[in-house]
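> my questions concern the predicted model and sequence given below.
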Amino acid sequence: MNKHSKNIRQQLIQLLPENTRAFINTDEFSNPQLNLARNAFLEGFHTSLNLSEENLPLLLDQIPNNKLGFFIEGAGMALTLHDELTPRGEALLPKFLTYATPIELKFSAIGTGWASARLKKPITWMPDHVMPQFQDDVINGYGFYEALFNRHRLKSKNYFSDLALESDSFDLGLGRSLWFIFDAKIPPILEVVSRVKAERQKLIWKGIGIAASFNQNHAKKALLIQSSGSFLPCLNSGCEIGRNLIDEINKSNKLKHYG
């Protein structure tokens, strides 16, 4: 590792805590499943920056299933930031993904979307080494980040309409983000969702369903169903996607370890 790359890593390690206060919930009554996801993201961010290049490809085999999604998103964000801020090669993200399965590539692309938003790239920006089929996932991560760190905009009517027009995936990520911003508390989520047009509400409800299901917030299911009203099919669609993601993680890890 050259000196410049090492300095970039250290700067990124210091950067994250300053910029993720909105992501961490220190309330002792906060949702435990979401705290697991939050901590996994931060762990992935820091661990990936602290590992040597030769050990990066081995990291994916060391992540427990219940942390895998957000851990990889955190690593994807950190390593994308590193690669964009480090000139003349030494790209770390491709090394991390050397043995990645399709589901792991998907989560990493979401993390790349976090980095893209952090760097204020165009919403359709893609690093050269991220395959085109994962562009929707990059934009999903972009939407998550924008809502999380610009939540003041959620108070406006038709918030983020400029970005949402670019891709439906933006609002899927925004919906997932709302689940974390409000710590799975449904009344404030409903208030925010109501501020946009119905077509966007469909996508946001789908994103909420993905987050609730993937993070296994089963205790919220009845109230979510009741609260979604005419958007119940969108919520259900998102919940199914969340369940499928969990299944893909489990199947992927079985194939890795048992061939």
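Good, I have the coordinates.

> from here on, just use CA atoms for contacts and neighbour counts.
Will do.

> what packs against whichever helix or strand Asn39 is part of?
Using DSSP states H and E, Asn39 maps to helix 32-50. Judged by 3 or more CA pairs under 8 Å, 6 or more residues apart in numbering; DSSP states H and E, helix 32-50 is in contact with helix 3-19, helix 68-85.

> relative to helix 32-50, how tilted is the last one?
I take that to be helix 68-85. Here helix 68-85 runs at an angle of 40 degrees relative to helix 32-50 (axes from the mean of the first three to the mean of the last three CA atoms, to 10 degrees).

> measure Leu232 to Ala222 for me?
As defined by CA to CA, to the nearest Å, Leu232 lies at a distance of 11 Å from Ala222.

> the two: which is more packed in?
Higher neighbour count among Leu232 and Ala222: Leu232, with 18 against 9, using other CA atoms under 10 Å.

> and the residue nearest to Met126 when sequence neighbours are not counted, what element?
Leaving aside its chain neighbours, Met126 sits nearest to Gln135 (7.1 Å; criterion: CA to CA, 6 or more residues apart in numbering). Using DSSP H and E, Gln135 maps to helix 135-149.

> by contact count, what packs against that helix?
Counting by 3+ CA pairs under 8 Å, 6+ apart, helix 135-149 packs on helix 102-118, helix 168-181.

> what about versus this one:
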Amino acid sequence: MSSALRLLRRRILVPDIGETKLKKRGFQEKDAASAQLLETVGEYFLTGYAHAVESRTPAEAETRLEEVPARFRGFAYEGAGMGFAVLDGMTFSGLRRVKTFLGGRGGRHNYMVYVGVGWAMARLPRFLWPRSESLDPLLLWLVHDGYGFHQAYFHTERYVHRQAREDRFSWPAGQDAYAARAIDQGVGRALWFVGGTDVDRVVQLVERFPEARRADLYGGVGLAATYAGGADESELRELCDRAGAHRPQLAQGSAFAAEARIRAGLLFPHTESAAQVLCDTTAERAAEISRETRPTGTEPGPSPAYEVWRRRIADTFVFHGGVAS
């Protein structure tokens, strides 16, 4: 494909960066530093998306992705995952580009790439969605997380303020109940952005949802607070206190984020600090817990292996006056 055609493809497919501005989205602005952080995350997500849709091959995109500042590189890989999934859907090629990407450097960012596939599904008509059987049966639920984040981020009134829920997602077939829960985990992650990393505002948003949905929402909040950052230790301690009975789920999300960053070699002080508060242990130990509890095959019972995994992690963090075992 010529450079002119690749540039045209970028102009057609890549959203305007103005769509990521907090004022445009109507999100909370806690302070200038937090607003800049969240907008920079959005900027580099779109950078990664653009690299994917205008590159001739995933390998070419990887070279450019590695030039993104390390703190934001994971978000760029997430955007690239979306970009490749959109191209795969539009060309009826299954997930050929996505799988090639995961077979290269994208494999270190596999959690983020799967989330990016969910973003793509939120933008593609259903007949272009990939077959669920083509994805890792454990990680495919991260696709729902990405879908939920997208819907809460871009359709905030419906999914956040009116608490709409995807009760008939039917992907994979027959898994509607858990699909709705996995989508809620992405909605929870988006609440960290909608609330502008302001703990009081984020908790208020969570508490507007029915109690039955809050555990999954807090899991998403913990993941975003740890992976993206934006809150200091005192704010994170307030988050722990206000999560109450859902603190183990908050820690589970934090452990997932620590593992995602460490796997990619992108551990930063904000992730270490968040793990210390939300998990009451180091980021490395939180990541180890995530790896140690990961299912190795199909788990017996009604819950998907992914939910068994999340529950094992949450159960590890038994809090007694702020101390985890």
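Alright, I've got the coordinates. Being a predicted model, the structure only gives us computed values, none of them experimental.

> could I get the TM-score for this pair?
The TM-score (TM-score structural alignment, normalised by the length of structure 1) is 0.79; 249 aligned residues with a CA RMSD of 3.4 Å.

> helices or strands next to the longest helix along structure 1 in the packing?
For structure 1, the longest helix by residue count, based on DSSP state H, is helix 232-258. Contact partners of helix 232-258 of structure 1 among helices and strands, from 3+ CA pairs under 8 Å, 6+ apart: helix 102-118, helix 198-214, helix 221-228.

> relative to Pro64 of structure 1, which of those helices is closest?
helix 102-118 (12.7 Å; CA to CA).

> can you pull the buried residues of that closest one?
Of all the residues in helix 102-118 of structure 1, those buried under the rule 16 or more other CA atoms under 10 Å are 103-118.

> on that earlier part again, the helix holding Asn39 of structure 1: how far from the chain's middle?
In terms of CA atoms, centre = their mean, to the nearest Å, the centre of helix 32-50 of structure 1 is set 11 Å apart from its chain centre.

> for stretch 80-93 of structure 2, same thing?
Counting by CA atoms, centre = their mean, stretch 80-93 of structure 2 is centred 18 Å from the centre of its parent chain.

> so what touches it?
Applying CA atoms under 8 Å, 6 or more residues apart in numbering, the contact partners of stretch 80-93 of structure 2 are 45, 48-53, 61, 94-98, 101, 112-121, 124, 128-130.

> look up how far Ala198 of structure 1 lies from the residue opposite Phe154 of structure 2 in structure 1 once aligned.
By TM-score structural alignment, Phe154 of structure 2 lines up with Phe149 in structure 1. Counting by CA to CA, the separation of Phe149 of structure 1 from Ala198 of structure 1 is 24 Å.

> tell me which of those two has more neighbours.
Shown here are Phe149 of structure 1 and Ala198; by other CA under 10 Å, Phe149 has more neighbours (18 against 12).

> any idea how far Lys121 of structure 1 lies from Ala115 of structure 1?
According to CA to CA, Lys121 of structure 1 stands 9 Å off from Ala115 of structure 1.

> oh, that last question was meant for Thr124 of structure 1, not what I typed.
For Thr124 of structure 1, the distance to Ala115 of structure 1 (CA to CA) stands at 13 Å.

> cool, and Lys220 of structure 1?
If you measure Lys220 of structure 1 against Ala115 of structure 1 using CA to CA, the figure is 30 Å.

> same question, Asn50 of structure 1
Separation of Asn50 of structure 1 from Ala115 of structure 1 (CA to CA) stands at 18 Å.

> now Gly207 of structure 1
The spacing between Gly207 of structure 1 and Ala115 of structure 1, counted by CA to CA, is 20 Å.

> please apply the same query to Asn55 of structure 1.
For Asn55 of structure 1, the distance to Ala115 of structure 1 - CA to CA - is 22 Å.

> with Asp27 of structure 1 instead?
Distance of Asp27 of structure 1 to Ala115 of structure 1, given as CA to CA: 27 Å.

> likewise for Tyr145 of structure 1?
For Tyr145 of structure 1, the distance to Ala115 of structure 1 (CA to CA) stands at 9 Å.

> now do the contacts for Gly89 of structure 1.
Counted by CA under 8 Å, 6+ apart, Gly89 of structure 1 has contacts Asp83.

> Gly209 of structure 1 pairs with which position in structure 2?
Gly209 of structure 1 maps onto Gly222 in structure 2, by TM-score structural alignment.

> same question for Gly113 of structure 1.
Looks like Gly113 of structure 1 aligns to Gly118 there (TM-score structural alignment).

> surely that match meets Asp145?
Yes: with contacts counted by CA atoms under 8 Å, Gly118 of structure 2 reaches Asp145, the gap being 6.9 Å.

> which neighbours do these two share?
The contact sets of Gly118 of structure 2 and Asp145 do not overlap (CA under 8 Å, 6+ apart).

> follow-up on the earlier one: out of the helices and strands packed on helix 232-258 of structure 1, which is closest to Arg9 of structure 1?
Of all those, helix 102-118 sits nearest to Arg9 of structure 1, with 14.2 Å by CA to CA.

> for that closest one, give me every contacting residue.
Identification of contacts with helix 102-118 of structure 1 by CA under 8 Å, 6+ apart yields 69-70, 72-78, 80-81, 97, 122-123, 125, 130, 134-135, 137-146, 245, 248-249, 252.

> which of those are buried?
The neighbour count (16+ other CA under 10 Å) marks 69-70, 72-78, 80-81, 97, 123, 130, 134-135, 137-146, 245, 248-249, 252 as buried among the contacts of helix 102-118 of structure 1.

> count the neighbours of the nearest residue to Gly83 of structure 2 once chain neighbours are set aside for me.
With CA to CA, 6+ apart as the criterion, Gly83 of structure 2 has its nearest non-adjacent residue at 4.8 Å, and that residue is Tyr49. Tyr49 of structure 2 is flanked by 29 other residues according to other CA under 10 Å.

> do you know how far Tyr49 of structure 2 is from Asp16 of structure 2?
12 Å.

> can you measure across stretch 52-61 of structure 2, start residue to end residue?
Stretch 52-61 of structure 2 has an end-to-end distance of 6 Å (CA to CA).

> let me redo that: stretch 84-101 of structure 1
Using CA to CA, the gap from the first to the last residue of stretch 84-101 of structure 1 comes to 23 Å.

> chain center to it: distance?
With CA atoms, centre = their mean, you get 19 Å for stretch 84-101 of structure 1.

> that one: which residues count as buried?
Neighbour-count burial for stretch 84-101 of structure 1, with 16+ other CA under 10 Å as criterion, is recorded at Leu85, Thr86, Ala91, Leu92, Leu93, Pro94, Lys95, Phe96, Leu97, Tyr99, Ala100, Thr101.
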